[in-house]
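Asker: A structural model of the following input is requested.
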Amino acid sequence: MFILIVVLMSISLIGIIAVQLYWINNALESKQAQFKNDVQKSLGAATERINEKEISTFQKKINEIISKEGLAGTAELKQHLIQQIDTSTNTKITVGGTFLEENFKLTSDFLNHDSIIYKRVTGRTDFSKLSLIKSPDELFPKLDEQRFSFTRRYTEFDRLQTIEILNFVNNRKLIHQRLSNKDLNAIIKEELVKRNIVLDFKYGVYGSDGLATKLKSGYYTIDTKDSFKYPLFFDPLGNTTYNLHVTFPDKNDHILAGISNILLLSLFFIFIIIIAFSSSLYQLIRQKKISEIKTDFINNMTHEFKTPIATINLALDSIKNPKILGDDSKVLRYVQMIRDENKRMHSQVENVLRISRLEKNQIDLSKETIDLHDIIEDAITHVSLLIEDRKGKVSTHFKAIVSELPGNQFHLTNVVVNMLENAIKYSEGAPIIDVYTESTSKFFVFKIKDSGIGMSKNVQKQVFTKFYREQKGNIHDVKGHGLGLAYVKEIVEKHHGTVFVESEKGKGSIFTVKLPLI
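Answerer: Below you'll find the model as predicted:
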């Protein structure tokens, strides 16, 4: 069930993150498409303005020349007459026109001192409408005639004529003679600003053959991936003669800025989901582990209490025996046995309560100046009987120059006692223990080294965890309930110190405690 829950949570997390990333990617693609569309519209409007400006400027120059120049060549007079009769209304329509075609010579600087012959046309058009209405008296027919006349004078070149001349002229010019870098840059910038694109850009104009022109912003080369291309000028047949290429160095920043709020919000929620999932998974694993450790603890505590309770019951049964009641020495012996076993159980319960009060900050750690060398010697005295019983030995190597520091004498004594008992407990045969002290400018350091069974790297990570005990097969092969080193860690940290272990399997362990002198 635990594995199933973890798998389902993992699949859900991956799915949520995938959906979020999918929408983020869609938003980016949409923003990129919008940016591309806006740029294309801006370049289209810019090229249209450039073309229109060139035509209007050229037409204005030609008209100025026409007003000053004289006739060239001969003039030809042409006439035409169109008549049409509408039988349904008895109406005759006559349109007559007179046109004067004059050859006209254009010469100017913008033609490179060359000249072209063109025609200027003036004309007069007459329009008449005659209605024939029959009457009984055919001798006196009634005539209803309307006559209109107007004159249209072509005193200026029209747009098509101007474009035709302009194309002739442009074929003989280079593009930088038709358009300046300053004007091109200004027009592009204005059109981009109209569509809210306020970005630095680089541009370059290239011919249809792919060769660069002098119209470019500094050193510019075509970037086929990031540049935007738009035709700038066309030849008389409608083919592209030049292409405008524009590149935006900060394009990605601009696109991201447009969706930065949504993007950051999405990433923030993805981060929260990952943190929440990781925390939940961690708590699940931790609770599962704690549950297993507590089960071991309860089993071990049951075993620890079972022996003294059985001993007390046997002692009480023995005392009730009439033969024992008459022997004072045996009664006192059994009473002392009951007292020792009761004290042993009380000590175990006190350890459990002590670590619980520590976690809830219910223990008052009043501090005073104490000598750590005295504390260590006192702790060795507490475990001396255990060491003698195992035919072991404790050696001290006090090299600390300064051994006085602020601390709680009772709890620090218990710390050293627990560490010594741990060294005795996990030693095979006679325990050989060395205690080293040294001092630095800021810390008092003491180490407890044993020649016991040692521990693996994995055990070293767990050894200060509450209820944890290294097993050697049977759960009860080592006495204790996994609170001693957890208590050591809590007390050392309450004194603003640190404790850590160095060990190798089969070669013993070294527990090191660093306590601040001030």
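
Asker: CA atoms for contacts and neighbours, from now on please.
Answerer: OK.

Asker: buried ones in the longest strand anywhere in the chain?
Answerer: Longest among the strand segments of the chain by residue count, using DSSP state E, is strand 115-133. Neighbour-count burial for strand 115-133 flags K119, R120, V121, T122, G123, T125, K129, L130, S131 (criterion: 16 or more other CA atoms under 10 Å).

Asker: do stretch 403-422 as well
Answerer: Neighbour-count burial for stretch 403-422 [16+ other CA under 10 Å]: 403-409, 412-422.

Asker: To check against the first, give me the structure of this:
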Amino acid sequence: MSRNTIRLILVVGTLSIIGILLIQAYWVIKNYELKEKEFDLTVRLSLKNVAENILKYNHNSSPLVDPVAEISPDFFTVKVNDKIDSNLLGGLLRNEFLKEGIKTDIFYSIYDCMGKRIDVTGMVCFDSTSTCTATVTGNLPHWNYDNFYFSVYFPEREKVLLSGMKLWLISTIVLIVLIIFFAYVLFVVFQQKRLSEIQKDFINNMTHEFRTPISTILISCEVLKDSKIIDNPQRLNSYAAIIERQAHRLNQHVERVLQMAKIDKGNIQLKHEQINIHDLLLEALSKLNSSGNNESLTIEYNFLAENPIFMGDRLHLLNIVFNLLDNAVKYCEKDPKVIVTTEENNSDIVIRLADNGIGIALEYQKKIFEKFFRVPNGNVHNVKGFGLGLNYVKNIVKAHNGHIELKSQIEKGSIFTVTLPRNK
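Answerer: You can find the predicted model right below:
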């Protein structure tokens, strides 16, 4: 499956998921608005019936014209042209709302316009096992004409509305779970495809990296089998040196793979010993010389650290410096030059390697330390490798409680800064 096809599937799948979520959200909101209207209408009708029953109880035949006023979605006032008995009001409220199937606590107040005061307050509780506790948010309105009215407040209005939407809420939760599961499956599929591509690239690169030195060694061995070569010691030594360099190269590849296997298993065992960082840097250069990869390499040393002694693992630290120097040589289109600087920063020792290589684009600088990652464009394709070196460097630095930073510009080179805290 091509990359464009995968991207198309990803885009279509993402847009489909967003569309489904938007449609679901739209219908949930519409259903909630419908429940609000239904609750409002039911409350108005029930409160009007309560007001009419109060007048019947008082033998008052005065007509009621639009007695219910909605002050807020959970607060209503009801005009009654007569005195209101608090016990009667509580019973009527309970009966009317039970008829409509609304079982939510109601806080009510009776306002006496003759005395300009709130005469009585009370609660109607539908759950006998709970204690009604609620307060009215805000003040009761003061009307400009004399009348008797009562107010009702629903402290759990939102709970009532949501309880009527259980099916919608459950379906929404199920939909979200399914979308999360689908996204996870999609992630796993693409991750597996990426790992498959990485594995394929790794095998191809490893095959090439092993085949080249092996072929060189085989050719050199064929030459050495010639009996006449004994008469030419210079040529004999030359081919023996070739075999030695290629054997070192093979050994480095094998060691690199084995080191990463140990890191993956969490089997990094550091052997702490006293190290002179300056001597270590010179040793890394000597190791690079023996590999035959630095014919035109120029190294400038700025050893500014007054105390270069560090407690760490000599072998692993030597390897990370070698990897950084080796990359500086391989990823350079001209004569490679590396400026190696050591500094002291409080209790830390800092190693900085600046090269004049091809540089790394900003978009890849955070990924460059990932295992198997190799910059996909430009001259990087001309250099074979496993994509393990910088990941190994980062893990070893981290194992020493340090950190590594990268600054790079295309065609201007890269600067790797390794900061190692001293082991007190």
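
Asker: Overlay them and tell me the TM-score.
Answerer: In this superposition the chains share a TM-score of 0.70, using TM-score structural alignment, normalised by the length of the second structure; 376 aligned residues with a CA RMSD of 4.3 Å.

Asker: ok so, going back, from the buried residues of stretch 403-422 of the first structure, which land in strands?
Answerer: Counting by DSSP E, the part of these found in strands is E404, L405, P406, G407.

Asker: and which of the residues you listed is nearest Y487 of the first structure?
Answerer: For these, the minimum distance to Y487 of the first structure (CA to CA) is 15.6 Å, reached by G407.

Asker: now the spatially closest residue to the closest one that is not a sequence neighbour: how far from V335 of the first structure?
Answerer: With sequence-adjacent residues excluded and distances taken as CA to CA, 6 or more residues apart in numbering, G407 of the first structure is closest to K367, at 4.4 Å. When distance is defined by CA to CA, to the nearest Å, K367 of the first structure is 38 Å away from V335 of the first structure.

Asker: same deal with T440 of the first structure?
Answerer: Remark: distance between T440 of the first structure and V335 of the first structure (CA to CA) = 51 Å.

Asker: the more surrounded of the two?
Answerer: Taking other CA atoms under 10 Å, T440 of the first structure and V335 do not tie; V335 has more neighbours (15 against 12).

Asker: a helix runs through that one, doesn't it?
Answerer: Yes - V335 of the first structure: assigned to a helix according to DSSP: H, G, I helix; E, B strand; the rest coil.

Asker: Would you mind finding the match for it in the second structure?
Answerer: Under the alignment (TM-score structural alignment), V335 of the first structure pairs with A240 in the second structure.

Asker: Contacts only, for its match.
Answerer: S220 (CA atoms under 8 Å, 6 or more residues apart in numbering).

Asker: for the longest helix anywhere in the second structure, packing partners?
Answerer: Determined from DSSP state H, the single longest helix within the second structure is helix 166-224. Applying 3 or more CA pairs under 8 Å, 6 or more residues apart in numbering; DSSP states H and E, we find helix 166-224 of the second structure packed against helix 3-57, helix 233-264.

Asker: Quick one: closest of those helices to V185 of the second structure.
Answerer: helix 3-57 (12.0 Å).

Asker: got the angle for the closest one vs helix 166-224?
Answerer: Angle between the axes of helix 3-57 of the second structure and helix 166-224 is 160 degrees (criterion: axes from the mean of the first three to the mean of the last three CA atoms, to 10 degrees).

Asker: Pull up the aligned stretch in the first structure for the following helix or strand past helix 3-57 of the second structure.
Answerer: Heading C-terminal from helix 3-57 of the second structure, the first helix or strand you meet, by DSSP states H and E, is strand 68-72. Using TM-score structural alignment, strand 68-72 of the second structure corresponds to no residues of the first structure.

Asker: what does strand 68-72 of the second structure rub up against?
Answerer: By CA under 8 Å, 6+ apart, the list of residues contacting strand 68-72 of the second structure from outside reads R44, L47, K48, F76, T77, V78, K79.

Asker: Mind listing what's buried along that strand?
Answerer: V68.
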